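[1] My questions are about this predicted structure, shown below with the sequence.
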Amino acid sequence: MIRFHLPVSYLLISGLIGLAACQPVDVFRQPAPQAAARVGVSNTNPDGVMMQGFYWNVPTRTSAGSWWQNLQAKSTELAQSGITAIWLPPVHKGGNGASSVGYDVYDRYDLGEFNQKGSVATRYGTLSQLQAAISAFKSKGVKVYADIIMNHQLFADYQENINGKLLWTGFSFPGRGNTYSSFKWTSANFNGVQQDNQWYKLNGPDWDFQPYYNGDAYDPLLGCEIKYTDRPQVEELVSWGNWLTTKLNLDGYRLDAVKHIYTPFVNEWLDRVKGSSRFAVGEAWLNNIANLQDYAARTGNRMSLFDVPLHYTFKQMSDGNGAWDMRGLQFAGFIESNGDQAVSFVDNHDTDDKTGALYSPVVNFKMLAYTYILLRHRGYPCIYYRDFYEYGLGSKLKKLIQIRRENAYGAAYEYTTVNDADVYVFSRAGDSTHKGLLLMLNDGRTGATRTVRTPFVNATLVDKTGNTSGTIKTDANGNGVFKVNARNYAVWVPKV
């Protein structure tokens, strides 16, 4: 029985460049005509590409069986496509059992093993199916990241009388008992509980922290809000995190709703669970680069963060449908200011969910956005399962990942005097073993040509995407006249 009315907000949840000599300098000034601003070099993991391996309300059955079996069946294709890490949906039992997407946390220790909330399996399958899927990915060199939800719990087993009000705050886990953990949750472990569209405060007048970022970051999100200023809860979630990591042989984590969790706890959890050898990315849904930078500082740069501002930049491009100024892509997003910490994405399960408060899909020019995140010099790009498999972009994304692996290396250049309202140009100079590239994105309704001074001297270039026919030749200064089709993208690379 649903005992909480979950809020809609959650569930519906430089300088002048002598390019001819390839000797750019690190002073940001307005470039001379057709020159470029040097903006960086390849990051330490130039090939890495993550995939979000699910979407909101994935089917409970697929042609391969459960969702875990579906992912296992696709592990070979994804590995061969260049996916280096898979982000799994919540692996634990949710309050609605086999129908729950998992963000309504009930029992973190039940990974599809115990008969609770009406089923043994989670929405995604059983524990054995989950472990088989993970083994399949890891055997192919693909790392596995688990979705971690530590802000709240829902669908309690029994009510407690709190100041004369019966509240659903008791978790005894009768189907699991004391297996893996004997910790039982009661009202003593929570800051407050949301019931019947109302908050009931527990254990003191204050929450773990007061709102900040003009109220965009705040503690009480939904359900039974875990109180992390107390040690018992901290120790239990740290113990669980280490248990889960060992149980599933995890390589990393995606931390849900971190801006709603007491930051000192997040930092301690990362120190004691993630350590130095695993990866973590936090979902701090802040559409403000300065706020993301501040949050990164608050967490001591312990984890990466999703580049939410860049997603909304792509959304503006999409909504403009050709009228948006493409110069808005210059030096855009959290990837520009914090490239080593930024996980870039185009869409995810929240932005693609029509019933959700974060619904903001990139409908137009989605491949332009993917070209941007996959071929630029900063950020760890994340591809969305539905784009790859259900929205018909798989073959195009495979080609871009191939180009990323083969060409996206070396010094990077923003062409601030070439870019205009319709066309965005960017290049990578390559290195001793990779030829580099020049990408062009065009949201205009007509094809375009641009004269660009590239790092490629006396070279013949082809569009490796296959979108544009013919070849382009550059002169002794690297100059060439490059073209891109209407509402399309091109990635020009020197021929071997």
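    Done, it's in.

[2] going forward, measure contacts and count neighbours with C-alpha atoms only.
    Noted.

[3] And the contacts of stretch 262-281?
    145, 208-209, 219, 228-229, 234, 237-238, 241-242, 245, 251-255, 258, 298-300, 302-306, 343 (Cα atoms under 8 Å, 6 or more residues apart in numbering).

[4] The structure to be compared is supplied as follows:
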Amino acid sequence: MPPRRLSDLVRWFSESRRTSFASPLETAQDQGNDENRCLFQGFEWHVPADQRHWKRLELALDGLKAIGVSEIWLPPGCKATHQNSNGYDIYDLYDLGEFEQKWHRSTKWGSKEDLIALSNKAVDVNMGLVWDAVLSHRAGGDHKEKLEAIEVDHEHRNRALSKPRQIEAWLNFDFSGRGDQYSSLKLHAEHFSGTDYDSTLQTQKQGVIYLTARSRRWSPNVDTSEKGNFDYLMFSNLDYASPDLCQDVMNWGVNFMPSTLPALSGYRIDAARHFDWKFLAQFLSAVHEAHPSRPWTFVAEYWQGSMPHLIAYLRKFPRDLPILAYDAPLLYALHNASSHLLAKGAARARHSPVDMRYLLKDTLVDAAPSRAVTLVGSHDTQPGQTLHCHTHPDFREAAYAIILLRQQGVPCVFYGDLYGIRAADGNEAFPPLSRLPDLMLARKLFAYGQQREYWDAPHCIGWTREGLQTNVPADKPWMGHGCAVIASNHGGGKKRMCVGKRHAGETWSGLWEWDDYQTKIEEDGWGWFEVGGVGMNVYVMDVAAGRDQFGQFNKDIYGSC
């Protein structure tokens, strides 16, 4: 039986993870000769609202596949409250840009026809699509309804501020543009547990949300470590104690979406801290069982910097349900590793660089590598967003090397780092990372085989991958070559590392500066590798198959459409 204390749970989980969390994903990381997986977040917050995003992604698929992307995390493409919306203010699950609703047909991302074309092309290139599923709430109700509700404290959700009274809220969703097509369910007050608006008041009360008197309580199957209960997030909160709501969402995820998008390979569950985990387990299990031949990827956006809480959440799900979570602790650790570079003026001199030997301490990828989606950034952490946590550009490529070229975890590359981040006015605010496509390609070609680690200096770490020793596919000889990586967050450095005796006598060179960074592998399989300053360097054999593929990626996605 697992221990009850969270601190003990982390230790127990780490020690028992290979049996407790055995899954096809973990096996794929450790064995076989399949190409490495690489997720790609297919959007950033300020993608132009021109309804051409699905078309741009379709045109980009060949290039993304060439550098190793196996699955694209799509933005929430269900109908939202307005056409310029990113989709998190969701109105109708079943409208993917098909119906005239909310004064528009297409979503910000494009029409349903464009989405299906993207899916068909993804099937052609053998790439999966992971849908961003926003299931915790709805927005943009069509009509108001009167109901009994209780005012509760926004900061302490279990603290009532009033007796039940009548309010009037926008909780009637009739989906008149769609009618009964795909689903006949119309949402009413009984499908919601809370809302943030009472139209009977001329001035809305600050710090107040409304718990419906019918529900009487928030779901207990959510994160309760914050605000007493974190069921309510925003807009109108859905109540998964409602059987017809549960059935309707099940139908959407199990039947409607897989039949609409043949390339659908997973769901990213938005705001998982606010979502009923018991229903989620049933939902994902039903999807998995209904389509067993699809290689499903389920990612819970349980954004939590605390490892004990992350592990406790993952332990709630069946062992045979391959649910993953974002490694927020690792993202924060990578950010902190560059924090001295972010300091301004005189403060930089007082800010000591972080000791990188402990970079992976208390991270999900260290405790449960098969369940960790590793990332350097996302639409939520990009500058200007609610979880802003932007690793310094000088160290950002090193951070990507850490998640892409190591054996553990499933890396997710951010659109804004591959194609650039736009400002709210449409201009480019942050350019693409110049070497990121090559790092992704290096993962696809060379990051295989035994991993040896050299985390023995405070500001310079390294590791090597020996390459596959047996069963190297005849058409993919590069999988046997291996690679060596060295990264620094202060001053650069040089390391002697082993790449395996079978590489003795080979000349290895940096992927980008062939002449400046060369090393001869000694008889015992060791060699010297260096990085010139803050950043990273990747070495491979100078005549390795596949080196001619580097430097060819087109980062100008907006020039295509």
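    Everything's here; your move. Predicted model only: the values in this text are computed from it and were never measured.

[5] Can you calculate the TM-score here?
    Superposed pair, TM-score by TM-score structural alignment, normalised by the length of structure 1: 0.85. Supporting alignment: 450 aligned residues with a Cα RMSD of 2.3 Å.

[6] which of the contacts of stretch 262-281 of structure 1 are buried?
    Those of those that meet the buried threshold are 145, 208-209, 219, 228-229, 234, 237-238, 241, 245, 251-255, 258, 299, 302-306, 343, by 16 or more other Cα atoms under 10 Å.

[7] any idea where the strands of the stretch 1-150 of structure 1 begin and end?
    Along the stretch 1-150 of structure 1, counting by DSSP state E, counting those that start in this stretch, strands occupy 37-40, 50-52, 85-87, 93-94, 105-107, 143-148.

[8] now the fourth one, how far from the centre of its chain.
    What that stands for is strand 93-94 of structure 1. From the chain centre to the centre of strand 93-94 of structure 1 is a distance of 22 Å (Cα atoms, centre = their mean, to the nearest Å).

[9] again with stretch 260-278 of structure 1
    Here stretch 260-278 of structure 1 is found 18 Å from its chain centre; the criterion is Cα atoms, centre = their mean.

[10] same thing with stretch 277-293 of structure 2?
    With Cα atoms, centre = their mean as the basis, stretch 277-293 of structure 2 stands 19 Å off its chain's centre.

[11] Same check on stretch 106-123 of structure 2?
    The chain centre lies 21 Å from the centre of stretch 106-123 of structure 2; the measure is Cα atoms, centre = their mean.

[12] tell me, that stretch lands on which residues of structure 1?
    Mapping stretch 106-123 of structure 2 onto structure 1 (TM-score structural alignment) gives residues 121-138.

[13] tell me which residues of the matching stretch are tucked away?
    121-127, 129-138.

[14] for stretch 448-462 of structure 2, same thing?
    For stretch 448-462 of structure 2, the buried set under the neighbour-count rule, 16+ other Cα under 10 Å, comprises 448-452, 454-455, 458-462.

[15] Return the member of these nearest to A80 of structure 2.
    Lowest distance from A80 of structure 2 to the buried residues of stretch 448-462 of structure 2 (Cα to Cα) belongs to Y448, with 42.5 Å.

[16] The closest one contacts A484, doesn't it?
    No - contact criterion Cα atoms under 8 Å: Y448 of structure 2 and A484 do not qualify, at 11.0 Å.

[17] shared neighbours of these two, anything?
    By the contact definition Cα under 8 Å, 6+ apart, Y448 of structure 2 and A484 are jointly contacted by R465.

[18] Which residues are in contact with whichever residue in structure 1 pairs up with C78 of structure 2?
    Alignment note: C78 of structure 2 maps to H92 in structure 1; criterion TM-score structural alignment. Neighbour list for H92 of structure 1: 102, 105-112, 122 [criterion: Cα under 8 Å, 6+ apart].

[19] Could you check how far H92 of structure 1 is from I162 of structure 1?
    When distance is defined by Cα to Cα, to the nearest Å, H92 of structure 1 is 28 Å away from I162 of structure 1.

[20] can you pull the contacts of the counterpart of P243 of structure 2 in structure 1?
    Aligned by TM-score structural alignment, P243 of structure 2 pairs with R231 of structure 1. With contact set as Cα under 8 Å, 6+ apart, R231 of structure 1 has no partners.

[21] could you redo the last one with a cut-off of 10 Å?
    Contacts of R231 of structure 1 were listed using Cα atoms under 10 Å, 6 or more residues apart in numbering, and they are 189, 265.

[22] Also H434 of structure 1?
    So H434 of structure 1 contacts 405-410, 428, 494, 496 (Cα under 10 Å, 6+ apart).

[23] where does it fall, helix, sheet strand or coil?
    coil (DSSP: H, G, I helix; E, B strand; the rest coil).

[24] okay but A79 of structure 1 is in contact with Q72, surely?
    No - contact criterion Cα atoms under 10 Å: A79 of structure 1 and Q72 do not qualify, at 11.1 Å.

[25] who's more crowded, these two?
    Neighbour comparison, A79 of structure 1 and Q72: the larger count goes to Q72, with 22 against 18 (by other Cα atoms under 10 Å).

[26] which one in structure 2 is aligned with the more buried one?
    By TM-score structural alignment, Q72 of structure 1 lines up with E58.

[27] Look up how far G266 of structure 2 lies from its match.
    Distance from E58 of structure 2 to G266 of structure 2, by Cα to Cα: 18 Å.

[28] same check, this time on W455 of structure 2
    35 Å.

[29] same deal with E397 of structure 2?
    According to Cα to Cα, E397 of structure 2 stands 27 Å off from G266 of structure 2.

[30] What count of nearby residues applies to the closest residue in space to L115 of structure 2 that isn't next to it in sequence?
    Spatially, and ignoring its direct neighbours in sequence, L115 of structure 2 is nearest to W54 (5.7 Å; Cα to Cα, 6 or more residues apart in numbering). Neighbourhood size, W54 of structure 2 [other Cα under 10 Å]: 25.

[31] wait, W54 of structure 2 sits on K121?
    No - counting by Cα under 10 Å, W54 of structure 2 does not reach K121; the two are 11.1 Å apart.

[32] and for the two, which residues touch both?
    Here W54 of structure 2 and K121 share the contacting residues L115, scored by Cα under 10 Å, 6+ apart.
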